[in-house]
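**Student:** Have a look at this prediction, sequence included:
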Amino acid sequence: MKKLPKLLLALSALAVAAGASAQVKPEDAIKYRKAGYSYMSWNMGKIKEQTIDNPAAYNKDQVLAAARTIAAIANSGMGALYVPGSDKDAGGQKTRVKPEFFQQQEEVGKIARAFNAEANKLAEVAAGGDVNAIKAQFGKTGETCKSCHDKFRMKD
């Protein structure tokens, strides 16, 4: 019986999120997704600093917090921020997303699922505290970011 209320709660949250994403103006969608990606980038930098660039500065709690933040943002539904009209600059917000992003949704979904899986794995590995394992998973996570950038992000 406990599963039914949880299912109803999840479906209600999904309906609210779907309605909210439909109301996001293109300029706000661009602003929010840029903020999410910037925050993930900053956290990736913290992990890189403490595991690759300067492992003597490694702090398990900080690396774990950064990895969990990345996973949380990756799983937050960022895809809902790619609303119609956000494929080009809007309301003073610039975007570097290529039009192909909106035309190749199957490929976008595949890349997004891979990124989410690698980000979740990064958080899991970071919890273990093995710096070499974190470095390896950090590389895998970064590769999924790069695969989307290479395919769907305009160069500066």
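**Tutor:** Okay, I see it.
**Student:** C-alpha from now on. contacts and neighbour counts both.
**Tutor:** Fine.
**Student:** residues near Ala117, how many?
**Tutor:** Per other C-alpha atoms under 10 Å, the neighbour tally for Ala117 reads 16.
**Student:** How much space separates it from Thr141?
**Tutor:** To Thr141, Ala117 is 9 Å away according to C-alpha to C-alpha, to the nearest Å.
**Student:** before we move on, what about Lys6?
**Tutor:** 31 Å.
**Student:** okay, those two: which has more neighbours?
**Tutor:** Taking other C-alpha under 10 Å, Lys6 and Thr141 do not tie; Thr141 has more neighbours (22 against 11).
**Student:** and the more buried one, what helix or strand is that in?
**Tutor:** Counting by DSSP states H and E, the element that carries Thr141 is helix 131-152.
**Student:** Who are the packing partners of that helix?
**Tutor:** Secondary-structure packing of helix 131-152 (3 or more C-alpha pairs under 8 Å, 6 or more residues apart in numbering; DSSP states H and E): helix 26-48, helix 105-128.
**Student:** can you rerun that using 6 Å?
**Tutor:** With contacts taken as 3 or more C-alpha pairs under 6 Å, 6 or more residues apart in numbering; DSSP states H and E, helix 131-152 sits against helix 105-128.
**Student:** Can you check what angle separates the helix it packs on from helix 26-48?
**Tutor:** Inter-element angle recorded for helix 105-128 and helix 26-48: 40 degrees (by axes from the mean of the first three to the mean of the last three C-alpha atoms, to 10 degrees).
**Student:** here's the one I want to compare it with:
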Amino acid sequence: MNRSVIAGVLSAALLSLSLSAQAVSPEEQIELRKAGYSYMSWNMGKIKAQVIDQSVAYNQTQVATAANTIAAIANSGMGALYGPGTDKQVGAQTTRVKPEMFDNFDDVAKISARLSDTTGKLAAAAASDDQAAIRVAFGEVGQTCKSCHDKYRQK
């Protein structure tokens, strides 16, 4: 199966799951959001290896697919997976979310909007095949992620 198709299917699955997050338990919400962020991180790693570190041969199709996947996850509505009771360990699922995040949803919404914007720019840069633009956009996505991690993720 084509990697683009797999990425699209996973993105659609994440979106449908996030839209139905109210129907899943707090434990499942934590598990699903961790999976989404792990998949996003894995795709960031693919771009980093090819464009930033250049430790892997550059493949524009792979980079564009990874960037599109990151943008899809960022826009999938994962905020719905931060329901009541997901600010602490639930069952077998642990979380690194700081409880104060749940008191600052206005700030989180601003960071989320910035993530949507920066991942869109990354996808556009990857589609253009301009590695310099990809590097800049990748840095912006990383800084946006870091801004949330610094405020709302436990070490």
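**Tutor:** On my side now, so go ahead. Note that the structure is a prediction, hence the values are computed from the model and not measured.
**Student:** buried stuff in the strand or helix carrying Ala17 of structure 1?
**Tutor:** Ala17 of structure 1 is located in helix 3-22, with elements delineated by DSSP H and E. The neighbour-count check on helix 3-22 of structure 1 (16 or more other C-alpha atoms under 10 Å) flags Ser21 as buried.
**Student:** now stretch 141-155 of structure 2
**Tutor:** Across stretch 141-155 of structure 2, burial judged by 16+ other C-alpha under 10 Å covers Val141, Thr144, Cys145, Cys148, Tyr152, Arg153.
**Student:** now do stretch 21-41 of structure 1
**Tutor:** In stretch 21-41 of structure 1, counting by 16+ other C-alpha under 10 Å, buried: 21, 24-31, 33-34, 36-37, 39-41.
**Student:** between those, which is closest to Gly128 of structure 1?
**Tutor:** Distance to Gly128 of structure 1, by C-alpha to C-alpha, is smallest for Met40 among the buried residues of stretch 21-41 of structure 1, at 20.6 Å.
**Student:** Spatially nearest residue to the closest one (excluding sequence neighbours)?
**Tutor:** Ile70 (5.3 Å; C-alpha to C-alpha, 6 or more residues apart in numbering).
**Student:** Shouldn't the one you found be within a helix?
**Tutor:** Yes - counting by DSSP: H, G, I helix; E, B strand; the rest coil, Ile70 of structure 1 is part of a helix.
**Student:** can I assume it is in contact with Ser41?
**Tutor:** No - the criterion here is C-alpha atoms under 6 Å, and Ile70 of structure 1 misses it with Ser41 at 8.4 Å.
**Student:** Can you report how many residues neighbour the nearest residue to Ile52 of structure 1 once chain neighbours are set aside?
**Tutor:** Nearest in space to Ile52 of structure 1, with sequence neighbours left out and distances taken as C-alpha to C-alpha, 6+ apart, is Lys135 at 6.7 Å. Using other C-alpha under 10 Å, Lys135 of structure 1 has 19 neighbouring residues.
**Student:** Need the counterpart of Lys135 of structure 1 in structure 2.
**Tutor:** Counting by TM-score structural alignment, Lys135 of structure 1 corresponds to Arg135 in structure 2.
**Student:** Quick check, central residue of structure 1?
**Tutor:** The residue lying closest to the centre of structure 1 (C-alpha atoms, centre = their mean) is Ala74, at 3.0 Å.
**Student:** What's the separation between it and Lys140 of structure 1?
**Tutor:** Distance from Ala74 of structure 1 to Lys140 of structure 1, counting by C-alpha to C-alpha: 14 Å.
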